[in-house]
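# just need the structure, nothing else, for what follows:
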Amino acid sequence: MAAERTSLFIFFGGTGDLAYRKLYPSMFNLYKKGTLREHFGVIGTSREKLTDEQFQQNVLKSLGTAKTDKEAVKFVSHFGYEAHDVTDKAHYQVMKKRADEMDKKFKLNGNRIFYLSLAPSFFGTVAGYLKSEGLTDTDGFDRVVIEKPFGRDFDSAQQLNEALSKSFDEKQIFRIDHYLGKEMIQNIEAVRFGNTLVESLWNNRYIDNIQVTLSEKLGVEERASYYDNSGALRDMVQNHIMQIVSLLAMEQPVSFTDVDIRAEKVKALRSLRVYNVAEASTNFVRGQYGPGDNQRAYRDEDNVPHDSNNDTFVAGKLLFDNYRWSGTPFYIRTGKMLADKFTRVDVVFKKPLIDIFSFPQNHNAPLEANVLTMYIEPHAGFSLRLNAKTNGQGFQTKPINLDYFVDAKDSKATPEPYERLIHDVMKGDGTNFSSWQEVSYAWRFVDQIRKVWDLQKPEFPNYTPGSMGPAAADELITRDHRQWVYRLNK
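So this is what the prediction gives:
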């Protein structure tokens, strides 16, 4: 069994979809593994009127277990509920009384984790009242977990951070990004810094380009109201993609600790070139899906304005102005209604300076580039493309793949991202969470792209559902005499 952790969790937005679909099931996994056992408590809060018993039954239902499951029933016995208005100061006194009762009942040592799954406009309000009304006045630790979006630009993010900083210091703030909880994202560091073969080649002398693709098969679904005010650039690039890119671009940290890892990620993001107007127009493209087979255009989706110019697709070229990566581009793309749902990183190595096998008299096709592919989801694994000789007479070459994929047994045992990240919060380990400096540099970069786009009127829609985005995304990379490793009809 795992080492038991002790804490009280207070979930603001505790009856929301995220809580029932991800957070409570992840906590139950930790309970079954022994990380949570006797000394934990949960208070769910929202405006909804519920009794403790009704809330516990809702949580049981979210776990997908029978009401006769003794382990699940014991787990939810640690749950309580308080109807709560986050803007009402008096409600925090009620919350404090309930928190103190739970602390005494389950012997929690004053350890408290406040999980804010709310609109960002309430972050500062909640943090302020938690401090002023004494919920953080304990002998244990106090930590606050913030769900995205953390602002919609640099200025709003800075305001949020300043509001939070009045009540919590940076070490107490955990800005959660569930992509950082994925097994293969965390494997980036293992592959890079655990293998001399890889790290010695991990630079602009041997790598031609790196490609990051986050492809979504579905459209906006029920998120249209939020998504139309966000778009792919803010919803995916500013957080998920920038975090992945920083792990790929960072230098080796002095030690494998959250302080040192974050420091190197910040250095990498500081060296990311912030584009001027001309560069942004050249190096970034956007798209919006039109109609397809049995699929409405984005502008015809429910709760989307018919004249919306919101981006449902983004592709771009990132450049780092530092010794390791100067001249090596990072190509990124993400979008909705694409060919399939997957996330992958393709590291394309430079070809040999002289291809001795492709002289005309050999009648051999040119060598292909070596490619290291990291499959993040839905299947986790690696693939390394090498060139080898074909069987038979003569001397012909062909690309072969050396593959490794996590088997079904190990995949089933792999912790879910939120399970892993909740565990890290209890440990106080910020390795897989975004620091304010990381967030700020990412926003500074993204804001420049957004400002340029706001000055232009796009020709939307410009791609068909089931494709890999608009033609401009392919032109972006072919202009540099390169191509996407993953492409349709190749």
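
# C-alpha from now on. contacts and neighbour counts both.
Will do.

# contacts only, for residue 106.
38-41 (Cα atoms under 8 Å, 6 or more residues apart in numbering).

# how does it look with 10 Å?
6-8, 38-41, 78 (Cα atoms under 10 Å, 6 or more residues apart in numbering).

# can you list those in JSON lines and add neighbour count and secondary structure?
Compiled in JSON lines, these are given as follows (neighbours: other Cα atoms under 10 Å; DSSP: H, G, I helix; E, B strand; the rest coil):
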{"residue": "6", "neighbour count": "23", "secondary structure": "coil"}
{"residue": "7", "neighbour count": "23", "secondary structure": "strand"}
{"residue": "8", "neighbour count": "27", "secondary structure": "strand"}
{"residue": "38", "neighbour count": "17", "secondary structure": "coil"}
{"residue": "39", "neighbour count": "19", "secondary structure": "coil"}
{"residue": "40", "neighbour count": "26", "secondary structure": "strand"}
{"residue": "41", "neighbour count": "26", "secondary structure": "strand"}
{"residue": "78", "neighbour count": "19", "secondary structure": "coil"}
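
# please enumerate the strands of the protein.
Under the criterion DSSP state E, the chain contains strands at 7-12, 40-46, 79-83, 112-116, 142-146, 173-175, 207-215, 284-287, 313-318, 330-335, 342-349, 371-377, 381-389, 397-405.

# kindly reformat the ones you listed as CSV containing distance to residue 417.
Output for the strands of the chain, formatted as CSV (distance: least, Cα to Cα, whole Å):
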stretch, distance to residue 417
strand 7-12, 18
strand 40-46, 20
strand 79-83, 22
strand 112-116, 16
strand 142-146, 15
strand 173-175, 14
strand 207-215, 16
strand 284-287, 29
strand 313-318, 25
strand 330-335, 20
strand 342-349, 15
strand 371-377, 12
strand 381-389, 16
strand 397-405, 18
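
# please generate a structure for the following sequence too, so the two can be compared:
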Amino acid sequence: MATVQMRVRPEDLSNVPAASERIPNSTILVIFGASGDLTKRKLLPSLFHLRQSGLLPKQFAIVGVARRPLGNEFAEDMKAGILEFGGVDASDPKIDEFVQHVSYYALSFDDAAGYAGLKDELDKIAKEKGIGNDRLFYLATAPEYFAPIIENLGAQGMNQTENGRVGVVIEKPFGHDLESARELNHQVNAVFSESQVFRIDHYLGKETVQNILVFRFANGIFEPIWNRNFIDHVQITAAESIGIEGRGPFYEKAGALRDVLQNHVMELLSFVGMEPPSSFDADAVRREKVKLWQSIPNIPILNAVRGQYGPGIVDGKRVLGYREEDRVSPESGTETYAAVHLQIENWRWAGVPFYLRAGKRLKKRATEITIQFKQPPLLIFNRMQAAGPCTEIQPNLLSIRIQPDEGIALRFGAKVPSAPGMAVCPVNMDFDYAQAFGKSTATGYERLLMDAMMGDQTLFSHRDGVEINWSLYTPILQAWAAKDPEVFPNYFAGSWGPDCADRLLERGGHAWRNKLGKPE
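Just a heads-up that it's a prediction; the model follows:
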């Protein structure tokens, strides 16, 4: 397949708002679970990127909270993480200044008395550094600590301040089924109002995800055909080539459906399918997302399949099967692959199949949305006796690549010059973000952290949306738990998943698009 190369550059950056227009108030950011990998690999590098770009206030503080007595070691460890994972040069003069804003407080998360000491520590830091009353608490802990931390923050009155903004960021997983999600929402909202709660999904911090809304609603050529009259079906893939990376105990409780499909992929679905919001403020966007999810009927169990990888070859290296991974049961029934076929029963999408899949140890890493358009009513060129491989008209495809090669590709048919007959071959018009705007070291957390500090909930999940999505997937989880799984493992590591996933699409006359990534 040929590729039409596009030299894309932004035409006019003169009206881009200055950085000073989006700088939070002076804030103390408190990270619970700060000794974990998330803080070192993602949160601190992202905060430093904001500092490099001039997007943090002059007066700010980052306080890591965990049980281990790390003391001054914490700041140095975070500096090492910024250098290793943040794409930062060790000679950058801003890094030592940034680390001076980082401190540590040892606390057992269920020690109610210890939170009084934490409150005193935050008041002390605020006074010494001239920071106002804004506080942002980030829960980067295991889920079982969410409720105790929130309860203790409320007991010490740290859920609100006078003349200041207080928020709480909660990492996924937010519950493990509908009942647990409802209970956690109740516990959270007993202490923090919904306007203070930021349920984070790092996928929504990616520029390519946010650009879906711009692509649809800022370009007049796409929205008129973004409906059941022109679109044949939609595929959303979240594929990983890695395994569980030593997270056996976590993954044994989670599985692919809970870990990725129920949250990340459903967020992507909402951006693809939602109606145009009245504005881009948080309430308007979240309202349209919830309306879309509410339009999805119950997913029949026959429209959901699962798989588990066995040994195989990935990138030329032999890898273990899931049951051979560290701290995984040798008889585990946990799915490492999940796929569903769902419908959206509204005026725009009625009758259009949506196929969603997520899996580990697949052939390549790729998160991609593919919109396949309907064929023309008369395929007159198929009647021509063309020679060579281009003898059938291929459907038009629009592919939105979320990672790793962020971009957008449009496939259409073109006549092959000088070919005998009327040979029509598919070609790709490809837009590459890195080529157009330059490469970025951003992780996606930068935008989300800044929005949370500013109280902007647009890219965060509302409690209603969380519960609606769990209501769709909990029956599937219950049905899977009630019966023995298919014979596991049922796909090789390095493949595109189990055969049952292929049959899921074949019933509708479709096939997975497995040529993912940037067109060659």
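
# which of the contacts of residue 106 of structure 1 sits closest to residue 456 of structure 1?
residue 8 (49.3 Å; Cα to Cα).

# residue in structure 2 matching that closest one?
In structure 2, the residue paired with residue 8 of structure 1 is residue 28, using TM-score structural alignment.

# surely that match meets residue 127?
No: with contacts counted by Cα atoms under 10 Å, residue 28 of structure 2 stays clear of residue 127, the gap being 11.3 Å.

# residue in structure 2 matching residue 18 of structure 1?
Applying TM-score structural alignment, one finds that residue 18 of structure 1 aligns to residue 38 in structure 2.

# could you find the closest non-adjacent residue to its match?
residue 140 (7.2 Å; Cα to Cα, 6 or more residues apart in numbering).

# tell me the counterpart of that neighbour in structure 1.
Match for residue 140 of structure 2 (TM-score structural alignment): residue 117.

# for the match of residue 18 of structure 1, give me its contacts.
So residue 38 of structure 2 contacts 44, 140-141 (Cα under 10 Å, 6+ apart).

# can you tell me which of the residues you listed carry over to structure 1?
Retained in structure 1 (both residues aligned by TM-score structural alignment, their matches' Cα atoms under 10 Å) from the contacts of residue 38 of structure 2: 44, 140.

# Throw the contacts of residue 38 of structure 2 into CSV and include neighbour count and distance to residue 274 of structure 2, thanks.
As requested, the contacts of residue 38 of structure 2 are exported to CSV (neighbours: other Cα atoms under 10 Å; distance: Cα to Cα, whole Å):
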residue, neighbour count, distance to residue 274 of structure 2
44, 25, 33
140, 24, 30
141, 21, 32
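
# isn't the match of residue 140 of structure 2 right up against residue 147?
Yes: between residue 117 of structure 1 and residue 147 there is a contact under Cα under 10 Å: 5.6 Å.

# number of nearby residues for residue 130 of structure 2?
Using other Cα atoms under 10 Å, residue 130 of structure 2 has 13 other residues around it.

# residue 102 of structure 2 versus that one, what's the distance?
Applying Cα to Cα, to the nearest Å, the value for residue 130 of structure 2 to residue 102 of structure 2 is 15 Å.

# do the same with residue 415 of structure 2
Residue 415 of structure 2 is 61 Å from residue 102 of structure 2, by Cα to Cα.

# which one's more surrounded, the two?
Using other Cα under 10 Å as the criterion, residue 415 of structure 2 and residue 102 rank with residue 102 on top: 20 against 14.

# onto which residues of structure 2 does stretch 365-378 of structure 1 map?
By TM-score structural alignment, stretch 365-378 of structure 1 lines up with residues 391-404 in structure 2.

# ok, and the closest non-adjacent residue to the spatially most central residue of structure 2?
In structure 2, the centroid-proximal residue (Cα atoms, centre = their mean) is residue 203; its distance is 2.1 Å. Nearest-residue entry for residue 203 of structure 2: residue 264, 6.3 Å, with adjacent residues in sequence omitted and distances by Cα to Cα, 6+ apart.

# can you find the partner of the one you found in structure 1?
By TM-score structural alignment, residue 264 of structure 2 lines up with residue 240.

# measure that match to residue 432 of structure 1 for me?
12 Å.

# same question, residue 210 of structure 1
22 Å.

# over to residue 125 of structure 1?
Counting by Cα to Cα - residue 125 of structure 1 and residue 432 of structure 1 are separated by 26 Å.
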